Structure formats: structure tokens, C-alpha cells
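Q: Sequence and predicted model, in that order:
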Amino acid sequence: MKIRRFNIIFEILLLTVLSYWVLKPLLVKGYFPMHDDTQPARIFEMAQALKEGQFPVRWVGDLGYGAGYPLFNFYAPLPYYIGALVYLTGLNAIYTAKITFGIGIILSALLMYFFLKKIAGRTAGMVGSIMYLYAPYHAVNIYVRGALGELYAYSFIPLLALGIYQLFSYNTKQNVRRGVLWGTMGLSGMILSHNILGMLGLIFLLLFIALIYIYLLVKKLNLKIMLPLGLIGIFSLMLTSFFWMPAVFEKQYTNVESVVRGGSNFSDHFVYPDQLWNSAWGYAGSAPARADGMSFMIGKFHLILTVISLFLYLMFFKRKNNSYGNVFLISAALFILSTFMMLQSSRFIWLLIPFFKYIQFPWRFLNFSLFFLVLSILYLFTFLKENQKKTLSALVIIFSILFYAKFFQPAMYITSTDADYISAANLTGKMSAISDEYLPVKFIKKNGQEIIDSHNALSSINARVDIDRFTYKEIAINSPESGEYISPFTFFPGWEAILDGKKTSVKETFGRISLSVPDGESKLTLKFTDTPVRKIANTISIFGIFLLVYVALFRVKFPL
């Protein structure tokens, strides 16, 4: 037991050391620009919401141009919960953002290693983990796009795969329980880290279940394995229902459809096949045709090793003692599928499936292509003796770092302070403008507050906000006559108004909460509460937690 524990600690330390060139820019003083340059602000807002006792966090009060909006009702929250916990230790927002990125990077290496160690051994696992870590698109996600959610979702893909693998490789009830547990944690982590990759992870799981079902029927084999496989999907949806159910059923109250129009229409962002082999490195964005300012290359070293693995498979696929051949076949097929989905040739599929428009960028499938590609590469190691594996492992790790480390750097370093992200002016201005699709459709952004103030002034309504917390407001109102008061706060289902101790109805005006007020002095209280959908979703999540704990800890009689 002590030796095993020492080995695990050593493996974690070794992977952390080998991750140095990926982490290095995070250790440099200062910060760097990225496409989604709001991460310190979002982490700060999450921390403030937690400090106020909000959980699960849905509403932030400073973004949305100072009017607040339901950011984490729609935007996957897991990385920001992690970041908020770091921030609440007393670190500043920029350091916290860098640490949160670093945690996601290390997590991808560790989870990939522990998955691959199970299926291919310690040596091959170390190689696969490094190739997964140093893939060029991983650098794009971190230092070009600043896609914190995708970084974490990419990290959880191996955990989902580990759960599935354990179901098929260990014929004991204990390992079936572990398979359900790991698989559920992996898929749940993906869903809570990034809506789109979580959805795609679920689709890949359903596709895999369908193929296994067909295979078992054709071979007339026992279908009992279908139960724990299905439970991974069911438990994941239950655990994460507090997030995805409101996101699905309340999106009509927002301007979220704007993300699939204009420059984010998927038809403009298919990848050309040669771009997967070689495309110029850059820090701009994705654009129609070949005008892209960012790279979509898979990695030449990755592809060369995959071709060698394919050649070996075609030569030796009839070898009975090579069980990894099935893993290679499945991973190669899924690599081809996920790569195909990035190409213009797959457009008919995108048009057939309406919700695919929310993926926005077909090249997001690169996250899955890289995972399946690394699995394919490890077929090389099945032909080698242990000393040969170690030699090849060292060479592949060294060349991976030599070839790819140069991509893991930002466009530049800038001298930023927390005020650039979390000052009142920047939260309500620049940070709000970067991502405002979850505001109501009728929300007036430009001069909105001036319009509201003008309306209230015409009615001679004077209002003073005495308490302004994210989900609780107290407002003193003085009006010479009855009229309509328009508050400075965003309208969204769940806001309740109590006027002079009595609950009163609210409506939406200019995207803000408004209500009728009597003449004279009044005390208005606004509370953000759970809608029926949120209450049901929260209850399902709690029930899912109890079910998963029961399956994980007690002797559930899974049929084998």
C-alpha cells in the first residue's frame, strides 16, 4: 500500500514537472490578452455571489452593464466555483484566474494519465498524457482563446472514458460501481464546465451505447452491460439538472439566439482538411473561408505517429493476444467521425440537427479528435518489450515538448491590475460588453440608464437604493402621484417584488423590472427566487447525489 501511494505521488509530481512548459506563461508576472478576456471578472462575481450565500449561483449583480443578469443560469459554472474558492483565500483576481487555468491544465494531464495507465500501462500512459497535454489546440484554448470552460471540459473527457472502460474490463460488481461513478463524474464535469462540450460528450456516449447494443444483438450476447452504461448518462443528467434544465427552459427570456447569428454562424467556420495538418499560428479569431487568424492544426507529430499505428494495425490486426486492437479500432473510428464533423462535407448533418447551431464553431470537435487520436497512437506500444517502451516513451515525450512547447505562450504580456477587471467602471462597462447574450431581448444597452432616469423624472418619481445585493434589493420610493417605476435592475423570471409589505406583480420595461407604485413614500423589496423549473431541477440534482452515493458505497446488485 505504501509503495502504491508513493508511486501515485511520484507520477503526479512527474506529470506536474513535465507540464512546466505549458504552465510557464502563468508563472510570469503580469497577465495576457485573450479572446474571452473576462475570466478574472467572472471569478470575482462568482466569489461575491457565494459570499452573499447564493447557491447554486445563478445571478451576478455587476455585469449586465450594472443591471445584473443570470450569467451562471446559462454559463457553465464549475471552473468559476473552483476559481471563486481560490479567490476567497485572499488572492487577487488576476492571480486567481491564472491559478484556475493552471488547475485545469494539470487536471487534463492527470486524468488522461490515470485513464491510459489502466488500458495501456504506466509507460504508455505517461506518453499519452503528455501528447494530450501538449496538443496545439490545447494551447489555442488556453493562450489564444482563454476558453476556461473548454479547458476544463477537455480535462474531464478521460474520466468519462475511464468509467466506460471499467464497465467492460472488470467483471466484478465493485468495478462496475466504480465505472458508473467515474463515468458519471466525467460527464457531469464536462456538462458543468462547458455546455456545448458536455452536450457533445453525451452524444458520443449515446452513440457508443447504440453501437454496443447493436453489436450485442447481432452477436446474441448478454445485454446486461447496457444498464450501468445507461446509468452513466442518467446520473449525469440528474446531477447536473440544476444547471442544464433552467438553461434549456429559460433561454427564451434572453438574447442567447444572438450567439448563432452573424459571425458565429457555424456555416462560416468549417475547417479545410489541410488546416488540420498545417495552419499558421495566430492570436486572432475564426473567420469565414481561409481568413482565420488562429490555428486548427492537430499536430504533425501526432498525425505521423497515428499513421504508423494504423500501418501496424493493418499488418497485425489478426493477432489474438493484442487486446488493445479493439481500443484502436474504436478510437480510430471516433477520430474520423469527430474530424469529419469539422469539415464542410458534414454540413448536411449540422442542418439536420437543429441544436447543433449552438455549437457555433465546428472546430470545437478538435477536443474530441485529439482525445481519440492519442488513444490510437498508443497502439504502437503494444508491440514493444518494457525496455523498448521506456526508450520510445522518452523519445516521444522529448519530441512532443520540443515540437509543441513554442505554442504555449500568449501574444504578449501586459501589466494589468485587478481594477482593469473588477472595478465598478470596468465590470459595468468593458467586461459587460464582452458577453451580454444572457440579457433580455428588450434590454436597452446604450443610454439605457439615462432613458430610465428620464422616464422616472417625468413621473417625478424619486428612488433611492438602500440595499443592493445581487439577489436582494431595498429601494425607498417617493412619488407625488401613482405611476410606473422602472428600476435599474434587469428583469428575469424569479424576481419578486414586495411593496410596503405586500407582494405585487412586476413586468418588463426596457428589459428592466418595473411596477406600479402609489403616491407618497413606499418601501420596495426585490428578491430573486427560484422558479418552478429551478426548484424541480435542484430537487432532481439532490436526489441524483443520493442515488450516486448509494451506488458508489453500497452493494448494488448490478447484473453482470
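A: Right, received. Where do you want to start? Model, not experiment: these values are computed from the prediction.
Q: okay, CA-based contacts and neighbour counts for the rest of this
A: OK.
Q: what's the helix or strand hosting residue 545 in contact with?
A: Element membership of residue 545, judged by DSSP states H and E, is helix 532-553. Helix 532-553 has contacts (CA atoms under 8 Å, 6 or more residues apart in numbering) with 177-178, 181, 235, 238-243, 245-246, 249, 556.
Q: ok, the closest residue to residue 73 other than its chain neighbours - contacts?
A: Nearest non-adjacent residue to residue 73, counting by CA to CA, 6 or more residues apart in numbering: residue 58, 4.5 Å away. Neighbour list for residue 58: 70, 71, 72, 73 [criterion: CA under 8 Å, 6+ apart].
Q: ok, those residues vs residue 488, which is closest?
A: Comparing the contacts of residue 58 against residue 488 with CA to CA places residue 70 closest, at 15.2 Å.
Q: isn't that closest one right up against residue 440?
A: No - counting by CA atoms under 8 Å, residue 70 stays clear of residue 440, with 10.0 Å between them.
Q: okay, and the common contacts of the two?
A: Common neighbours of residue 70 and residue 440 (CA under 8 Å, 6+ apart) are residue 492.
Q: And the residue nearest the centre of the protein?
A: residue 194 (2.2 Å; CA atoms, centre = their mean).
Q: measure that one to residue 244 for me?
A: 11 Å (CA to CA, to the nearest Å).
Q: again, but for residue 124
A: 36 Å.
Q: Name the SS class of residue 515, please.
A: Here residue 515 is strand, with the state taken from DSSP: H, G, I helix; E, B strand; the rest coil.
Q: To what extent is the nearest residue to it once chain neighbours are set aside buried, counted in neighbours?
A: Closest residue to residue 515 apart from its sequence neighbours, by CA to CA, 6+ apart: residue 506 at 5.0 Å. Residue 506 is flanked by 19 other residues according to other CA atoms under 10 Å.
Q: Contacts only, for residue 506.
A: 496, 497, 513, 514, 515.
Q: Closest one of those to residue 142?
A: Top of the list for closeness to residue 142, among the contacts of residue 506 and by CA to CA, is residue 513 at 37.9 Å.
Q: For the nearest residue to residue 511 once chain neighbours are set aside, give me its contacts.
A: Closest residue to residue 511 apart from its sequence neighbours, by CA to CA, 6+ apart: residue 443 at 3.8 Å. The contact partners of residue 443, by CA under 8 Å, 6+ apart, come to 490, 510, 511, 512.
Q: dropping in the other structure now:
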Amino acid sequence: MNKKLLAIIGLLLISVLVSWNIFKPGFFSMHDDLQVMRLYEMKRCLNEGQIPCRWSPDMSFGYGQPMFNYYSATPYYTGAVFKSLGFSFLFSTKIVMFISIALAGIAMFLFLSQFISILPAFVGGAAYILVPFRALEIFVRGALAENFALALLPLVLYGIIRLIIKKDKISFVLLSFFSGLFFASHNITTLISSPLILSFAIILILLNKHRINTLILLSGSAILGIGLAAFFLLPVLFEGNLVNTGFLTSGYFDFRAHFATLSQLFINQSWGYGASEFGPNDKLSFSVGIVQSLALIAAPITLFINRKSLLKTPKFLLATFFVFGLLSLFLTSIRSISLWELITPLSFVQFPWRFLGLTALCSAVVLAVFLSSLNLKSQKTFSILLVFALFFINFRYFKFEKSFPSATDDTYLTGPVFEQSQQSAFFDYRPLSMVTVPENIAPANPVVLSGLGEVKNFQKRSAYFSADVDVSFGQATVTFPITAFPDWKVYLNSSITPTPYQIDKEHGEITITFNKGITLVQGYFEDTSIRKIANAITFISLLLVLVIVVAPHDKKNTQ
């Protein structure tokens, strides 16, 4: 059997073992208990023709929220694919969780195997799976989107080095595709990881003899990748002023309250399922990992001892990832607070210990390159010992605090649990029109505020609502249980011209005054100019990918 394939199978087996608790019957507890709800909202969007999904009608107490206009797209589109194949919402969520674990190891292996031998690359993949922070992400925090993005990160790095080596159109398209998935997966991880990706690419360009051609190839592929993710990126960048974002960086989410101590990073190996709190008394673990910590210590020693024998590319890579590993650790410490206050966008990271995701990646690379510097016999011995140590030390973390064996889709998508999910994350992407927190779930039907009127045949979908409003005398004012947000437009009696509407001062509901008679009212969630441009760029980028794939292959251009 091909050695690479054997290594990938081995990493899949490791992933199955650490994911075993995920696939037990029912579901489980986690901090971010909205994964099933988010997938439900995504699938509802797609079923009702809202593509791409932006407006989530059941969120914000049932008044609606532009969740997927800003929040991670890739993991939930992935989950929607599995739901379309007939799996339940719960099981589809579990599949995406498993993918985020398995893909991390396999992507790391593919990346490392481009410049070191298979065995050290395999250990690097195992180290990227069996790291405490990954267990924290899935089994404690339930940070599915963040973990998914961290799994895609080495895939982007793999795409970069593959394109530089092969210089073929398949590699060009793969890097664009991987980049697009990554950019649309998790905003914070993109922010944290971009300096590493850029530095890695620059170093490889400088090490390459054909620097200009390499720069053109990488730039073109990256631009195409950004184009593929434009449907998501442009609204995030240019429509942030349409929602209340102050909550995301203040109070509990102020980064100043969430720095990690050296003891938490390197000494304290206790595990917990509580919250991140101000000071050192957090109820969860920020451990770098014993093996991962030793790898970072071994990096400078390896560079010094093998400064002549180590191949040029691995040496530069070892140095690069060692430096970024130290930098990511520094940024988790309160000693970096002046840097956090200087670089304003970092405030959206919220938790400085999120940089441990980057530390996990860097330590896995450093560990693998360290192994590759040893002779073959030592490689085999150390590889066995390290994989055993990774399992022995970290496997115990990959379990949930509580499980609910009898839970089904109905448990989460009906009744009180569903209503609780509707109320959760209310402040995350709250439209400016919604000023106060509702006391109750939105009414199922429109409410006549004044006048003699009756609302019949009310329908509410993810991006559309309609009703017949019968006013028997004078005028009647009706409020619809949908929060106003650009670009909800209302049309009366099938008119092609939208009618102006009022906005409720508390919950931001769409409110209309009707004259005597029966009026057909229809509301459509339409795209703003930014979204139209973003969708067009993504569509054009998809066409370009198709053209590149089907275009005749010119061997002369790849030499």
C-alpha cells in the first residue's frame, strides 16, 4: 500500500478514536449550544431559496437576525450538504465536528509531506489532532466554526507549497478553493492566521529561483480565492455598521479579561468545563500540551545543531513556525496588552487565548521538522514514543461534560429548547433597529396596533412574508413580527414599487398603516448593493474556476 495513503488512514483512525464520544447516541453539552440551531437556519434558508443564506428568521426571539451575513458560512453549508443526504440535524452536526478533527490531521500531513518525509509528517498530523486546544474547542466550547477554520489552515499552506512546486492549473485551482473555504469559515481565525500565511508565502517566494512567476501564481490564486469567498467577506467588511457590534468587544468580551498565565499555558494540566473568567481562576484549560511545549523548546536546539546539514527549506520553515509559535504564545499573555491596544482589530478576537490555535499548528510543524532532522532509526523510535505520549497525555480531554442520550432533532428544534435557542446569541448580530431586548418570543402572527383591521393568511419564510390585511373602517396600523434590516422591502397589491414602512421603536418590527379595504402585503429580503456586488464576484470567480479546469492543458507553461 502507498505509504502516504497508509499515513492518511492512520490519521483517520486517530480521528475516529478521539471523536468516539461525538457519535454516541443523542447529543451533549457545550458552551456554544447553537450548532444544531444554526444548521437548521442554514438548511431552512437553502430550502426556501435564500442563496446565499443571510437572514435567519427564527433568531433574535423569532424576529430574525442577519446571522449568516456575518457569521461563519463554510461549516454550516457543509452541514447542510449532509442534511440534504438524509441525515438528521444532530448527526449532520456530528459529521461536521468529525470533519473538523480529521481534516486538521490530514491537512497537516499533506502540508508537511511536501518538504519532509512521511513518518515525521504523520507525527505532525497526529500532534495537530491530539492537542488540548482542539479538545477545548469541540468538547468544551463547542466552537465548531473556529475548529473548522483551524483544520482548513494547513490545507491553505499545503495549497501554497503545492502550487510553488507543481505550477499546474490543478494546484492553482486547489489553492483558490482552499483559500475560499478558509476565508468564509471564521472571521477571527482568518484575522489571527493571515500574518502567518503571508509570511510563509513570502519566504517560499524568496527561496524560489523564479520569484516573479511564483509571486504572480500565488497572487492570482489568492485573489481568486478571495473572489470565491466575496459573497461572505464583503458584507462582513462593509456592512458591519448595520448591526450593533459594540457588544462583541465590551463587558465579558473585553480582551483585557481573558489573558492566560504562564502556569495555565505550561504547568497546569487540570481540565474543566467552566467559563473563561477575569484573572487566573478560569474554569477551563489553556494548556499548550506537554509534547507541544517540548517541541517548541527543541526547535532552537535543532536549528543550532543542524545548522549546516538541515535542508534550506525545512530550516527556514522551522524558524518561521517557531517564531510564530512564540509570538502566538506572547499574544495570549497580559504582557502583550500594549500590542492589543495598539492594533484595534485585535479587540474582535475577544479571547487572547484563541491564539493557542496558532500555537497548536506551529508546534505540530516544529515537532515534525525536528523529527525529520534525526536519522531514520531515531525517527522511528521517537515517532512511536511521541504518538504514544500524545495519546497518553491528551486523549482523556476528548470527552463531553454531559451527554443526553435520548436527544433527537425534535429535542432541539421544538418546544422550550428551541425557544431558548431563539433567544441565545441575541446581541451578536442585532440590527440597529432593534433597541430593546424582547421579553417574549415574537408573536406567530402580525398584530393590529390601532384601527379596525384583521390579518389573514399570514406566511413567513426565511426571506419572504405575506398576508391579506382587511381594514373595515378608516385606517389600521399593523406590525409584522420581523425586524427591519437592509434590505427588507414591502410591496402592496403586487405593485412593482416598494412602499415605505415605519419601524417599531423597540423591537424594530416592520410596521405599516393600511387604508380601508383588503390589501395584499408582501415582504422580500432583497440584497443591498454590496451584497449584489459580492454575489456577482463570487459567481464570476466560480466561472473562472470552471474555465481554468476545462481549459486545454499547456505543458510548456508548467515547465
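A: Thanks, I have the structure now. All values derive from a computational prediction rather than experimental measurement.
Q: Now the TM-score, please.
A: Here the superposed chains carry a TM-score of 0.91, computed using TM-score structural alignment, normalised by the length of structure 2; 549 aligned residues with a CA RMSD of 2.8 Å.
Q: quick revisit: among the contacts of residue 58 of structure 1, which ones are in helices?
A: Among the contacts of residue 58 of structure 1, the residues falling in helices (DSSP state H) are 71, 72, 73.
Q: what's the closest non-adjacent residue to the second one?
A: So that's residue 72 of structure 1. residue 58 (4.4 Å).
Q: Which position in structure 2 pairs with the one you found?
A: Residue 58 of structure 1 maps onto residue 54 in structure 2, with residues paired by TM-score structural alignment.
Q: What lies in contact with stretch 403-420 of structure 1?
A: 21-22, 25, 30-34, 40, 92-94, 134-136, 139, 143-144, 283, 301, 426.
Q: mind redoing it with 6 Å?
A: With CA atoms under 6 Å, 6 or more residues apart in numbering as the test, stretch 403-420 of structure 1 has contacts from 21, 22, 25, 30, 31, 32, 93, 139, 143.
Q: In structure 2, what residue corresponds to residue 36 of structure 1?
A: Counting by TM-score structural alignment, residue 36 of structure 1 corresponds to residue 32 in structure 2.
Q: what secondary structure does that match sit in?
A: Per three-state DSSP, the secondary structure class of residue 32 of structure 2 is coil.
Q: aligned partner of residue 375 of structure 1 in structure 2?
A: Per TM-score structural alignment, residue 375 of structure 1 is aligned with residue 365.
Q: what does residue 22 of structure 1 align to in structure 2?
A: So, by TM-score structural alignment, residue 22 of structure 1 is matched to residue 18.
Q: Next: residue 225 of structure 1.
A: Under the pairing rule here (TM-score structural alignment), the equivalent of residue 225 of structure 1 within structure 2 is residue 214.
Q: Roughly how far does residue 523 of structure 1 sit from residue 111 of structure 1?
A: From residue 523 of structure 1 to residue 111 of structure 1 the distance is 54 Å (CA to CA).
Q: cool, and residue 331 of structure 1?
A: 17 Å.
Q: For the alignment partner in structure 2 of residue 103 of structure 1, which non-adjacent residue is spatially closest?
A: Residue 103 of structure 1 maps onto residue 99 in structure 2 when the alignment is built from TM-score structural alignment. Leaving aside its sequence neighbours, residue 99 of structure 2 sits nearest to residue 148 (CA to CA, 6+ apart; 7.7 Å).
Q: what's the longest strand in structure 2?
A: Counting by DSSP state E, the longest strand found in structure 2 is strand 464-483.
Q: and it, which residues are buried?
A: For strand 464-483 of structure 2, the neighbour count (16 or more other CA atoms under 10 Å) marks 464-471, 475-483 as buried.
Q: just stretch 120-131 of structure 1 next, same as before
A: The neighbour-count check on stretch 120-131 of structure 1 (16+ other CA under 10 Å) flags 120, 122, 123, 124, 125, 126, 127, 128, 129, 130, 131 as buried.
Q: Tell me which residue of structure 2 lines up with the second one.
A: I take that to be residue 122 of structure 1. In structure 2, residue 122 of structure 1 lines up with residue 118, judged by TM-score structural alignment.
Q: any idea which element the closest residue to that match other than its chain neighbours lies in?
A: Closest residue in space to residue 118 of structure 2, ignoring its immediate chain neighbours: residue 4 at 6.7 Å, by CA to CA, 6+ apart. According to DSSP H and E, residue 4 of structure 2 maps onto helix 3-18.
Q: Mind reading off the mean deviation between the helix or strand that that helix is followed by and structure 1?
A: Counting by DSSP H and E, the element after helix 3-18 of structure 2 in chain order, helix or strand, is strand 27-28. Compared with structure 1 after the fit, strand 27-28 of structure 2 shows a mean deviation of 1.5 Å (mean CA distance after the TM-score superposition for structure 1).
Q: Which SSE is immediately downstream of strand 27-28 of structure 2?
A: Next along the chain after strand 27-28 of structure 2, with elements defined by DSSP H and E, is helix 35-47.
Q: That following helix against structure 1, how far on average?
A: Relative to structure 1, helix 35-47 of structure 2 is 1.3 Å off (mean CA distance after the TM-score superposition for structure 1).
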